[in-house]
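Peer 1: could you look at this predicted model? Sequence included:
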Amino acid sequence: SKYKHLAINERNKYLLSLMNLPKIVEIYAFAFMPNHFHLLLKQLQDGGIKTFSSNIQNGFAKYYNIKNDRLGSLFVKPFKSKRITRDEIFLHVSRYIHLNPVTSYLVNFSELTMYPWTSYTSYINKQPRAKSPRFSRKGSNSLFTASLHPWTKSPRFSRSLNKKDNSFVNTEFIIKLMGTSENYVKFVANQSDYQRKLKLIKNFLYE
C-alpha cells in the first residue's frame, strides 16, 4: 500500500488526521476472538454502525490478504446487529461480550485481564500484564490470534490497549449504572461459570 512507502513523519500525520475525524459511533465494549468479534456500540451519525463495522471488516481483510498474499473475501457471514433499548439488557450484553474468551475456553476468568483483545481491562483498576495470554485451548492461534499477535508487539499498540482510561472506550455509562467499577467486575464474575455451562447446553439444541 502507499502508506508503507510514506516517511515516518508523513505516516504520523496521516494517523493523526484519522484520529481527528468526527466520531460516528461510541464504543462501550468489544471482544476480538479467533474467528469472530463482538462490539457494543452507540450510533452517533446515521449509518454510523454499518459504516464502522464495514471499515473494520474491509480494513482487516485487506491487511490480511496483503500480508498472506491471498485474494477474496475473508469473513464468511455478514455483519449482524441488534438494537438495545433497555439499560438492563445493555449491561447483560456487555458482560456476555467481556466473557467471550472465558466462554470459549481461551482463558480462565482469573486470566481474563491478560487477554488483550477485549475492553474488559478498561473497566477495572488492575492493569493487565504486559505479555500475551496463555491460551488454554489447542488451535486457538488461528485467523485472528495469529494476525493480531504481531500488533501486540508494537509498544504504541500495547500502551493503547493496556491503559485503564482508553480514550476510545466509553466506560462512564456502564460504571454509572453499576455504581462502581468494582461492582461491575463482580457482575461479570458472577456469570462466568454459568455462561460456560450455557454454551455446552446450546451445543445439544437445534436452532
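Peer 2: That came through, no problem.

Peer 1: for the rest of this, base every contact and every neighbour count on C-alpha atoms.
Peer 2: Noted.

Peer 1: quick one, strands of the protein?
Peer 2: 25-32, 37-43 (DSSP state E).

Peer 1: pull out the buried residues from the last one.
Peer 2: With burial defined by 16 or more other CA atoms under 10 Å, the residues of strand 37-43 counted as buried are 38, 39, 40, 41.

Peer 1: could the strands of the chain go into a markdown table alongside distance to residue 89?
Peer 2: Listed next are the strands of the chain as a markdown table, based on distance: least, CA to CA, whole Å:
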| stretch | distance to residue 89 |
| --- | --- |
| strand 25-32 | 13 |
| strand 37-43 | 12 |
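
Peer 1: so the helix ranked longest in the chain versus strand 37-43, what angle?
Peer 2: Using DSSP state H to define each element, the chain has its longest helix at helix 48-68. For helix 48-68 against strand 37-43, the angle by axes from the mean of the first three to the mean of the last three CA atoms, to 10 degrees is 140 degrees.

Peer 1: take this one as well and set it beside the first:
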Amino acid sequence: MGNIDYHIALQPDGIYHVLNRANGNEHLFYNDENRHFFLRKFQLHVGPVADLYAWCLLPNHFHLLIQVKPELKIAAHQQQVKSGFRQAATNPLSNFIMERFSNWLNAYSKAFNKMYSRKGSLFTDYLRRIAITNDQQLAATLFYIHRNPVHHGCCQHLDSWDWSSYQEYQNRQYVLISPAFVQQFFGTLGAFKKFHSQPVYLKEAKVVE
C-alpha cells in the first residue's frame, strides 16, 4: 500500500474509503458519549455532501465508506453555506467537500480537548482517502471496515461490536447509513451475511454467490 496516494481530491459522485487515526498512542474515544458526539458531528457537517455506506469506530481510529453526492447538490449546499461569500462561485467543489470533512474533525477535536483538558492536534495531519474504482474493491473495502473490530481484537464476532454499520445492516435499523446502494450490490440480507462470514484474515474478500 506504499504507492497509494492518500491525498487525492474528493470529487462529486466518487466513492471513497476515508480513514484517520489519533496522534501517537492516544485514543479518539473513551466512552459512548464521545462516539455519539463524533457521529452527530459527522451528520451535521458531512451528511449534506456525502452518503455513508459503511463505518466503524475503533478506540484510536475510524473507517468510512462514502459516496460524494452529485455536483448539483454539492453546489447548492455550497451556495447555502457560503451565502454572501464571493469565493463560493469560484472555489472548486473538491475544496468545499474537504472543508466539510475538516470542519467535522475540527469540531470533534475542540470538544474532545475541552472535555479532557487536552491541548494540541488530536488526529494525524490529514484525512486519508482511497478512491473505489470497481466492484471487487468495493466489496473488499466493505469487508475490511466491518471486520476491523475483530481484526484488532476488540471483539470476537462482527455482530458483537456496537460501533459499526454492520449492526445497522444486520438489524435493518438505518440511522447513519444510506443502505440502498449496498443492498442492491448484495441483493439480499442473506447474501450480505454470507459475504461477511468469510474468515477475518482474508486479504481479498469476494462476494459469495
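Peer 2: Everything's here; your move. Keep in mind it's a predicted model, so treat the numbers as computed, not measured.

Peer 1: quick check: TM-score for this pair?
Peer 2: For this chain pair, the superposition-based TM-score is 0.60 by TM-score structural alignment, normalised by the length of the first structure; 139 aligned residues with a CA RMSD of 2.5 Å.

Peer 1: still on that earlier bit, in the longest helix of the first structure, which residues are buried?
Peer 2: Those would be 48, 49, 57, 60, 61, 62, 64, for helix 48-68 of the first structure by 16+ other CA under 10 Å.

Peer 1: need the counterpart of residue 143 of the first structure in the second structure.
Peer 2: Following TM-score structural alignment, no counterpart is assigned to residue 143 of the first structure within the second structure.

Peer 1: how about residue 143 of the first structure: what's its closest non-neighbour residue?
Peer 2: residue 34 (5.8 Å; CA to CA, 6 or more residues apart in numbering).

Peer 1: over to residue 44 of the second structure?
Peer 2: Counting by CA to CA, 6+ apart, the residue nearest residue 44 of the second structure is residue 104, at 7.9 Å.

Peer 1: gap between the one you found and residue 45 of the second structure?
Peer 2: 6 Å (CA to CA, to the nearest Å).

Peer 1: got the end-to-end distance for stretch 94-106 of the first structure?
Peer 2: 18 Å.

Peer 1: where in the second structure does it fall?
Peer 2: Using TM-score structural alignment, stretch 94-106 of the first structure pairs with 142-154 in the second structure.

Peer 1: flag every buried residue along the matching stretch.
Peer 2: Quick answer for stretch 142-154 of the second structure (16+ other CA under 10 Å): 142, 143, 144, 145, 146, 147, 148, 149, 150, 151.

Peer 1: the fourth one contacts residue 54, doesn't it?
Peer 2: Right, residue 145 of the second structure. Yes. Residue 145 of the second structure is in contact with residue 54 according to CA atoms under 8 Å; the separation is 7.2 Å.

Peer 1: what is in contact with those two at once?
Peer 2: The contact sets of residue 145 of the second structure and residue 54 overlap at residue 64 (CA atoms under 8 Å, 6 or more residues apart in numbering).

Peer 1: OK, contacts around the spatially most central residue of the second structure?
Peer 2: The centroid of the second structure falls nearest to residue 64 when counting by CA atoms, centre = their mean (1.9 Å). By CA under 8 Å, 6+ apart, the residues touching residue 64 of the second structure are 17, 18, 19, 52, 53, 54, 55, 56, 145.

Peer 1: let me have those residues in CSV, extended by distance to residue 185 of the second structure.
Peer 2: Formatted as CSV, the contacts of residue 64 of the second structure follow (distance: CA to CA, whole Å):
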residue, distance to residue 185 of the second structure
17, 17
18, 20
19, 23
52, 15
53, 11
54, 13
55, 17
56, 20
145, 16
